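J.: structure of the sequence below:
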Amino acid sequence: MSERISVLVVDDHAVVRGGLRLFLLAFPDLNLVGEAAGGQEALQFCAVQCPDVVLMDLMMPGMSGVEATRAIRRACPHTQVIALTSFLDTQLVQDVLEAGAVGYMLKSAQAAELAEAIRAAKSGKTTLSSEATTTLIQQKGATPLHQELTEREWEVYRLLLEGKTNAEIAAVLVVGVSTVKYHVSRVLSKLGVNSRAEAIAYGVQHHLVGQNSADHGVY
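T.: Sure, this is the predicted structure:
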């Protein structure tokens, strides 16, 4: 068996933490390494041990989930954060993704869906609930912003939609990582989004995954 994925659960409700504890026990590849009742406690835990993935509640007293996400990502760049909440608010989704979260899931998600989101997060890949994707795109409007991408920007975006990292994109296109970072920045700017997660949500909503540039008028 490959190395288990270490997970920290952060929620101010003991009942929720207990439920997530039982959920994690059902998947042999997921390993609960800690629990925290708030953002500050989670940050203190990560200062000692950086887990692979943090399941982060957003609405907590004291340090909010958004603030904790930003602080944890600074302290532990290799730790990925999935927002796990009961709230679906456009601003909240945007804020936590901008803070560095790689996923946004509702607590009503099925266990298998959440497990897959954790596995994807470990690889740095984004998972958004369908509800979060919809609310993000509704906020952005219906203008086909992707048609403003150049051919090279589209190539980078297409690979980003496949979940590839900057290094992997650079290898495919035979360019430097710094060049890829520049094009990713341009793609995010043209799409009017602030993170790779939002860019992926845009691509899903506009059915761009698996398509080539000719299908969508990119020039």
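
J.: rest of the way, CA atoms for contacts and neighbours
T.: Fine.

J.: flag every buried residue along the biggest helix by length in the chain.
T.: As assigned by DSSP state H, the longest helix anywhere in the chain is helix 177-191. Within helix 177-191, the residues that count as buried by 16 or more other Cα atoms under 10 Å are 177, 180-181, 183-188, 191.

J.: now those in a markdown table, with distance to Val156?
T.: Shown next, in a markdown table, are the buried residues of helix 177-191 (distance: Cα to Cα, whole Å):
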| residue | distance to Val156 |
| --- | --- |
| Val177 | 11 |
| Val180 | 7 |
| Lys181 | 9 |
| His183 | 7 |
| Val184 | 7 |
| Ser185 | 10 |
| Arg186 | 10 |
| Val187 | 8 |
| Leu188 | 11 |
| Leu191 | 13 |
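
J.: hang on, the earlier thing: quick one: list the elements packing against the longest helix of the chain.
T.: In terms of contacts (3 or more Cα pairs under 8 Å, 6 or more residues apart in numbering; DSSP states H and E), helix 177-191 is packed against helix 151-161, helix 166-173, helix 196-205.

J.: for Glu98, find the nearest of the ones you listed.
T.: Ranking the helices and strands packed on helix 177-191 by their distance to Glu98 (criterion: Cα to Cα) puts helix 196-205 first, at 8.9 Å.

J.: and the closest one, how far from the chain's centre?
T.: Helix 196-205 has its C-alpha centroid displaced from the chain centroid by 10 Å (Cα atoms, centre = their mean, to the nearest Å).

J.: what angle sits between it and helix 177-191?
T.: 60 degrees (axes from the mean of the first three to the mean of the last three Cα atoms, to 10 degrees).

J.: I'd say Ala68 and Ala36 touch.
T.: No - under the criterion of Cα atoms under 8 Å, Ala68 lies out of contact with Ala36, with a separation of 11.4 Å.

J.: more crowded one of the two?
T.: The residue with the greater number of neighbours, taking Ala68 and Ala36 and applying other Cα atoms under 10 Å, is Ala68; the counts read 24 against 20.

J.: buried set for the host helix or strand of that one?
T.: Assessed by DSSP states H and E, Ala68 sits inside helix 65-75. Using 16+ other Cα under 10 Å as the burial criterion, the residues of helix 65-75 that qualify are 65-73.

J.: please generate a structure for the following sequence too, so the two can be compared:
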Amino acid sequence: MENKKINIIIVDDHPIVIEGLKMMLSSQLGFTVSQSFTSGSEIIDFIKSHQVDIILLDITLPDANGIELCREIKKISPATSVIMFSNRSERSIIMQSIQNGASGYLLKNTSIDELVVCIQGAYSGNIVFCNETGKILSKPSQNDLPVPRLTKREKQILQMLAEGKTSIMIADELFLSPLTVDTHRKNLLQKFQAKNSIELIKLAAQHHMIEGNT
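T.: Sure thing, here's the model as predicted:
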């Protein structure tokens, strides 16, 4: 068992990428690249009758979305570790890939040394990222920030701002001075860490804090 090589499959719609990866990985001790495919349907057919240790999977394929394909692969072969291998660096795509069962996410500018370490890590059961994707994930997105706690009055004013009402209109409707409304608006901007009212409303909608935006 100690001499068992890690069996790797490459799925990418660019033959030049496949050939480059084959050359680099086949030269590494303990690795064998047994197959490569350029479409999602081919890899699905293959894993139904073959055991695979690692699949390096591109996101953009001619017949499939790699993220959805990952989930399908894991249903058929739970023991197979899928590592997404892509040029896409959006945080949401990385997170969605992991949620769909991927064992890691690497960008295509990853070095061979880093690729080798990540394959070994995924084979051992770990979730792996290249340095760049690790940095992307370490930066919190607005959706990861805690939901601000608002007073009843702040909720009222937030809703009215979302309806397009000005400070003067809000002041008249709530029997407040425009200065008081502006103070509440500044507090809202601070609580949401928003630069302006447009960003404030967008963030509040993301947190489902505005009626009609749930």
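
J.: list residues touching both of Ala68 and Ala36 of structure 1?
T.: When contacts are counted by Cα atoms under 8 Å, 6 or more residues apart in numbering, Ala68 of structure 1 and Ala36 are jointly contacted by Ala42.

J.: which is the succeeding secondary structure element to the helix or strand containing Leu115 of structure 2?
T.: Secondary structure assignment for Leu115 of structure 2, by DSSP H and E: helix 112-123. If you walk from helix 112-123 of structure 2 toward the C-terminus, the next helix or strand you reach (DSSP H and E) is strand 128-129.

J.: contacts for that following strand?
T.: Judged by Cα under 8 Å, 6+ apart, the contacts made with strand 128-129 of structure 2 from elsewhere in the structure are 103-106, 118, 121-122.

J.: distance to Ser89 of structure 2 and neighbour count added to those residues, as TSV?
T.: Converted to TSV, the contacts of strand 128-129 of structure 2 look like this (distance: Cα to Cα, whole Å; neighbours: other Cα atoms under 10 Å):
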residue	distance to Ser89 of structure 2	neighbour count
Ser103	16	26
Gly104	13	25
Tyr105	9	29
Leu106	9	28
Cys118	17	22
Gly121	21	16
Ala122	20	21
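
J.: in structure 1, what residues pair with the helix ranked longest in structure 2?
T.: As assigned by DSSP H, the longest helix anywhere in structure 2 is helix 178-192. Mapped onto structure 1 with TM-score structural alignment as the criterion, helix 178-192 of structure 2 occupies no residues.

J.: distance between that helix and the chain's centre?
T.: 33 Å.

J.: what does stretch 190-204 of structure 1 give?
T.: Averaged over its C-alpha atoms, stretch 190-204 of structure 1 has a centre that lies 11 Å from its chain's centre (Cα atoms, centre = their mean).

J.: ok, and what's touching it?
T.: Residues from elsewhere that reach stretch 190-204 of structure 1, judged by Cα under 8 Å, 6+ apart: 94, 97-98, 102-103, 126-128, 133, 136-137, 140, 145-146, 148-149, 160-161, 188, 209.

J.: before we move on, back to that, show me what counts as buried in the longest helix of structure 2.
T.: Of the residues in helix 178-192 of structure 2, those buried by neighbour count under the rule 16+ other Cα under 10 Å are 178, 181-182, 184-185, 188-189, 192.

J.: now swap in stretch 50-62 of structure 2 and tell me
T.: Of the residues in stretch 50-62 of structure 2, 52-61 count as buried by neighbour count, 16+ other Cα under 10 Å.

J.: would you format the residues you listed as CSV with secondary structure and distance to Gln28 of structure 2 included?
T.: Converted to CSV, the buried residues of stretch 50-62 of structure 2 look like this (DSSP: H, G, I helix; E, B strand; the rest coil; distance: Cα to Cα, whole Å):
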residue, secondary structure, distance to Gln28 of structure 2
Val52, coil, 18
Asp53, coil, 16
Ile54, strand, 15
Ile55, strand, 16
Leu56, strand, 16
Leu57, strand, 19
Asp58, coil, 21
Ile59, coil, 25
Thr60, strand, 27
Leu61, strand, 27
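
J.: nearest to Leu200 of structure 2, out of those residues: which one, please.
T.: For Leu200 of structure 2, the nearest member of those is Ile59. The distance, counting by Cα to Cα, is 33.1 Å.

J.: show me what that closest one aligns to in structure 1.
T.: Matched across to structure 1, Ile59 of structure 2 falls on Leu58, judged by TM-score structural alignment.

J.: list the contacts for its match?
T.: Leu58 of structure 1 sits in contact with 64-66, 83-85, where contact means Cα under 8 Å, 6+ apart.

J.: Leu145 of structure 2 and Gln120 of structure 2, how far apart?
T.: In this view, Leu145 of structure 2 and Gln120 of structure 2 are 33 Å apart by Cα to Cα, to the nearest Å.

J.: of the two, who's got more company?
T.: A direct count of neighbours by other Cα under 10 Å for Leu145 of structure 2 and Gln120 places Gln120 higher, at 17 against 11.

J.: not counting sequence-adjacent ones, nearest residue to the residue positioned nearest the centre of structure 1?
T.: Compute the mean C-alpha point of structure 1, and by Cα atoms, centre = their mean the closest residue is Val102, 1.6 Å away. For Val102 of structure 1, ignoring the flanking residues on the chain, the nearest one in space by Cα to Cα, 6 or more residues apart in numbering is Thr126 at 5.0 Å.

J.: please verify my assumption that that neighbour contacts Ile118.
T.: No - under the criterion of Cα under 8 Å, Thr126 of structure 1 is not in contact with Ile118, lying 9.6 Å apart.

J.: more neighbours: which of the two?
T.: For Thr126 of structure 1 against Ile118, the residue with the higher neighbour count under other Cα under 10 Å is Ile118, and the figures read 28 against 24.

J.: and the nearest residue in space to Pro62 of structure 2 that is not next to it in sequence, how far from Asp58 of structure 2?
T.: Excluding the flanking residues, the one nearest Pro62 of structure 2 by Cα to Cα, 6+ apart is Ser39, at 6.2 Å. Note on Ser39 of structure 2: its distance to Asp58 of structure 2, by Cα to Cα, is 10 Å.
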